[in-house]
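Asks: Provide a 3D model corresponding to the input given below.
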Amino acid sequence: MTETIASGRAGSAHVDDQPRPGRWLALAVLVLAVLLVGVDATVLGLATPFLSEDLRPSGTQLLWIGDIYSFVIAGLLVSMGSLGDRIGRKKLLLLGSVGFGAMSVLAAYATSPEMMIAARALQGVAGATLMPATLALIRNLFHDPRERSLAIGIWGAMASAGMAVGPVLGGFLLGHFWWGSVFLINLPVMALLVAVGAKVIPESRNPDPGPWDLPSVVLVLVGIVGVVYAVKEAAVEGYRWDIAVVGAVGALALVVFVRRQLTLDSPLLNMKLFHHRGFSGAVLADLLTILGLSGLVFFLSQFLQMVQERSPLNAGLVELPAAVGAVGAGLAAGWVARRLSVRIVVAGGLAVVGLALVGCTTLHGDTGTAAMCVILFVVGVGAGFSFTVTADVILSSVPKEEAGAASAVSETAYELGAALGIALLGSIVTSLYRGFSTPAGVPEPAAHAARESLGGAVEVSGQLPADQAAALLKTAQDSFVGGVDVAAGVGAAVLLSASVAAWFLLRGQELANSPAATPTPAELTADGAPRA
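Replies: Okay, here's the model as predicted:
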């Protein structure tokens, strides 16, 4: 089977592994999509306090605003990655970019929590087309392993740059405009991507993919969303029979999905990819890393703005060192992994992040800026090394024809980890926060509103006498910080466990130094080495 890469009006095909002219210019456009997603992910956290005061979501609704995007995108990534392999990755990327921009406008002008949740869900549908398409196109543009490692490093660096630019730009916008403006910054990036990408990105697709199996699309969507929803609700509401039913339906759908893939001639996802130990180990490392980090990241902006009472721009600048560390580490990751080893870089990076999270367990309202910046820089360096090398391992482990599906698996692990992390760690913060005792004299309606979320406490404190307002706000802030500290401890345990798992699962994995034919999964041993 060969991979078709169409270029120009004539649609000429390049089926060899020679360096493709214009590949670096195409990469420059591809990473705009990554920048767009990175910016969007970070500005939501900054906008959350303002959004909470304006739309007045309940604590549960606030969690849904934070994690519905991850739920939907995780449920659709595999399907969209496979669709890109079939209809063309460039086509899917451009369509998804237009859709993402349109849904950003809808989110910007949301007038209720329900409308915001719906807008974020639709953004998830569009977002599911972007990340798998960019990685799959990189896999097909860069055949030389060293060039591909650098391209993946640039790809990851731009994701981190988006996370760096997002808080600073978002902080500036929130200081001068209403909270909806932070979603509109996606539009110029989207417009540039579509206008330039249509001209310089070559189309690529699997020339013989088979049909797109709609029952499999439904099964994986129902399965992932059902399981994640059940985990989220059980963490917040406790175990009830209706939650158990939803979880069981989701788990059953995933079992049926896997069994169906094993019987189809053209599966939505080739399950034999998981026979490669390096592929499986890299995917698992990504999932656990994001699970351990995402809950803390989601509440970090609230801590900086509502507990330490920083301005949005100041909060964005405090978060900047994490992205700086990730950019530097991502660009150097391929070089370092070839001189040390894949498992040293990945396991070491995860251990560094875990130890940094241990430091986060001591956060309090008076934690200084320097301490925060050092902790976040260390987190960025460790994550930058780990994510870049695991992405390289995943892409290098599969044939080019299945690059879209493999990229989708990688991104599914990322988004599923984010959804589970916000659901589990976020629920820890929420449940511990709600347990605080309100000071004497605070009216019950005000106390109830304050327990719903820290944003609610900030809002109602402005309606109380000065002494009651100060007491209520201090109590709510202390309770919130206590929840964040516990969540950071849980996240540290997850990261250190992921480091140990990566050390064993990635044993013997190496990044290639020169172009070579990528063996198919059937040609690999369980350890990921070519069969003799």
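
Asks: alpha carbons only for contacts and neighbour counts from here, please
Replies: OK.

Asks: ok, residues contacting stretch 187-207?
Replies: 1-8, 22, 25-26, 29-30, 32-33, 36, 84-91, 94, 97-98, 100-101, 104, 137, 140, 401-402 (CA atoms under 8 Å, 6 or more residues apart in numbering).

Asks: could you also give me the structure for this next sequence, so I can compare it with the first?
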Amino acid sequence: MQPQSGQPQSAQVQGAATLKDWLGLVVLAFAVLLIAVDGTVLDLALPFISSDLAPSSNQLLWIIDVYSFVLAGLLITMGTLGDRVGRRKLLLIGAAGFGIASVVAAFSTSPEMLIAARVLQGVSGATLMPATLGLIRTIFTDPRQRVMAIGLWGAMAGGGAAAGPLVGGWLLEHFWWGSVFLINIPVMLALIAVGPLVIPESKDPNPGKFDLISSGLSMLALVPLVYAVKETAAHGFSVANMAAAVVGIVAGIAFVRRQKRLTDPMIDLRLFANPAFSTAVFTNFLSVFALAGVLFFGAQYLQLVLGNTPLEAGLLLLPGTASSIVTSLVAAYLIRIWSTGTVLGAGLAAAAVGAALLFGLRVDSGPTLFILGFVLVGAGAGIALTLTSNLVVGAVEPERAGAASAVSETAYELGIALGVAVLGTVVMSFFRRGLDVSNLGGEQAASAQETLGGAIALAHTLPGNVGDALADSAHLAFVDGMHAASIATAVAMAFTAIVVLVRLRRQ
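Replies: This is a model prediction of the structure:
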């Protein structure tokens, strides 16, 4: 049997990956590491960006969210495009674009400029994520080697998201906030230089026609829906938010109906009839949702409530980062002993317990309880990312790996975006309602209610008793918001664990 066009011959003929293949995996892993780091590296930089660029509360959330929103909106298009033009080619183009966008972000002089740079990062990142996982699917044809490779990929993706605050903390201790973007440049240059030497090109030899209408509909479905969820969570219902939601829903319905009619659809919707595939996508979304949300409010809690420096906060997050990386790798071995459903369900249950522990946090409780809770959340997310990604790419033939990977990556990026947007706005909703601004003027009150960092900065400028009262009120209100978000996260994780155990009991 001849190897299919676009697939590495060594893997096809021998079934086992070569040293060159493993070196290629290392390059892909570092690429996805940086993309994941960029999803959360700004968490610790928020106070510095607020001080320097003076963004509004809404702009601050967009600086964080827009990267994942744009990336999520384009993943399906880019995944399918990579299957057609070549995943390695798209990977290298995306690496160059990502590097340029990072430089623009680092030297931004206004909130609008930084948001625009984050949009460009999202566009470039959309070319990288499905390409990395799709290439792993085609390079590693042996199932055991593939799950090990995906375990390393998952460790970089999940660990990168968790490591973002640590990296950001160290950089912020020594440099200005723009340095959190410049760390991308050396790795992206190395990817462009080394990638062609160790990563084989792969694509679908018979991809069919690329459907521009489906591409437009996929973006028109995802972006307005995500926007509507974010804005409704932040500001309540409005005509504009409802209109955006309707546009997204209508576009989504049109996209689904079009995929059913096309001979070569962007997404083979029959995959969702496979319990393993659909459950994997759902679980991927919720596990990353929990991790991103906990990171968002946890980083602020460690700095602005407990008073740690950015580097100290990053170090306190390190155990959770390590647990995510370790469990991503260990998961590949655990499924040789127990079923995938059992291992995945246990990981999600651990994440639920970890989120529930955060309900016990207090203004003066110290970091120990947070560290323990975050370790459990990170462990659950690490297991989920490896096993769900393996289920997704294992459900399709290698030549369609990019499109399938894009579905999984869309769930991942939406999880990051909505984790920050929904859980972040839950925290801020409680914060604004609980903050005592009775001793402040109108402008001061509005400034204090924008963000926790703004309230603490204002408290430092006020006379002793008034400033202390505002700071104490801000801390208590923020912790109350954390309690609500942690319970919501714990319930979501427990529910997902039950769904996994039921639907994957034979997997």
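
Asks: thinking again about what came up before, just the buried ones among the contacts of stretch 187-207 of the first structure, please.
Replies: The neighbour-count test (16 or more other CA atoms under 10 Å) marks 3-7, 26, 29-30, 32-33, 36, 84-91, 94, 97-98, 100-101, 104, 137, 140, 401-402 as buried among the contacts of stretch 187-207 of the first structure.

Asks: so of those, which ones are in strands?
Replies: 4-7 (DSSP state E).

Asks: name the nearest of those relative to residue 299 of the first structure.
Replies: residue 5 (43.1 Å; CA to CA).

Asks: for that closest one, give me its contacts.
Replies: Counting by CA under 8 Å, 6+ apart, residue 5 of the first structure makes contact with 12-15, 140, 202-205.

Asks: swap the cut-off to 7 Å and go again
Replies: 13-14, 202-205 (CA atoms under 7 Å, 6 or more residues apart in numbering).

Asks: can you tell me which of these carry over to the second structure?
Replies: Contacts conserved in the second structure for the contacts of residue 5 of the first structure, using both residues aligned by TM-score structural alignment, their matches' CA atoms under 7 Å: 203-205.

Asks: and those as JSON lines, adding neighbour count and secondary structure?
Replies: Output for those, formatted as JSON lines (neighbours: other CA atoms under 10 Å; DSSP: H, G, I helix; E, B strand; the rest coil):
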{"residue": "203", "neighbour count": "21", "secondary structure": "strand"}
{"residue": "204", "neighbour count": "28", "secondary structure": "strand"}
{"residue": "205", "neighbour count": "29", "secondary structure": "strand"}
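
Asks: which bit of the first structure covers stretch 186-199 of the second structure?
Replies: Matched against the first structure by TM-score structural alignment, stretch 186-199 of the second structure falls on residues 188-201.

Asks: so what's the gap between stretch 331-339 of the second structure and the chain middle?
Replies: In terms of CA atoms, centre = their mean, to the nearest Å, the gap separating the centre of stretch 331-339 of the second structure from the centre of its chain is 25 Å.

Asks: hmm, I was thinking of stretch 303-313 of the second structure
Replies: Using CA atoms, centre = their mean, the offset of stretch 303-313 of the second structure from its chain centre is 23 Å.

Asks: how about stretch 110-117 of the second structure?
Replies: 20 Å.

Asks: longest helix in the second structure, please.
Replies: helix 464-503 (DSSP state H).

Asks: give me the mean distance between it and the first structure.
Replies: Superposed on the first structure, helix 464-503 of the second structure shows a mean distance of 1.1 Å to its aligned residues (mean CA distance after the TM-score superposition for the first structure).

Asks: packing partners for that helix?
Replies: Other elements packing on helix 464-503 of the second structure under the criterion 3 or more CA pairs under 7 Å, 6 or more residues apart in numbering; DSSP states H and E are helix 275-300, helix 340-357, helix 424-434, helix 452-459.

Asks: between the ones you listed, which one is nearest to residue 365 of the second structure?
Replies: Taking CA to CA, helix 340-357 is the member of these nearest to residue 365 of the second structure, at 12.5 Å.

Asks: just tell me the aligned range of the closest one in the first structure.
Replies: Counting by TM-score structural alignment, helix 340-357 of the second structure corresponds to residues 342-359.

Asks: the matching stretch vs the second structure, average offset?
Replies: So stretch 342-359 of the first structure averages 0.6 Å relative to the second structure (mean CA distance after the TM-score superposition for the first structure).

Asks: tell me which residues in the longest helix of the second structure are buried?
Replies: For helix 464-503 of the second structure, the neighbour count (16+ other CA under 10 Å) marks 467, 469-494, 496-497, 499-501 as buried.

Asks: next: stretch 254-271 of the second structure.
Replies: Buried, per 16+ other CA under 10 Å, within stretch 254-271 of the second structure: 255-256, 258-259, 265-268.
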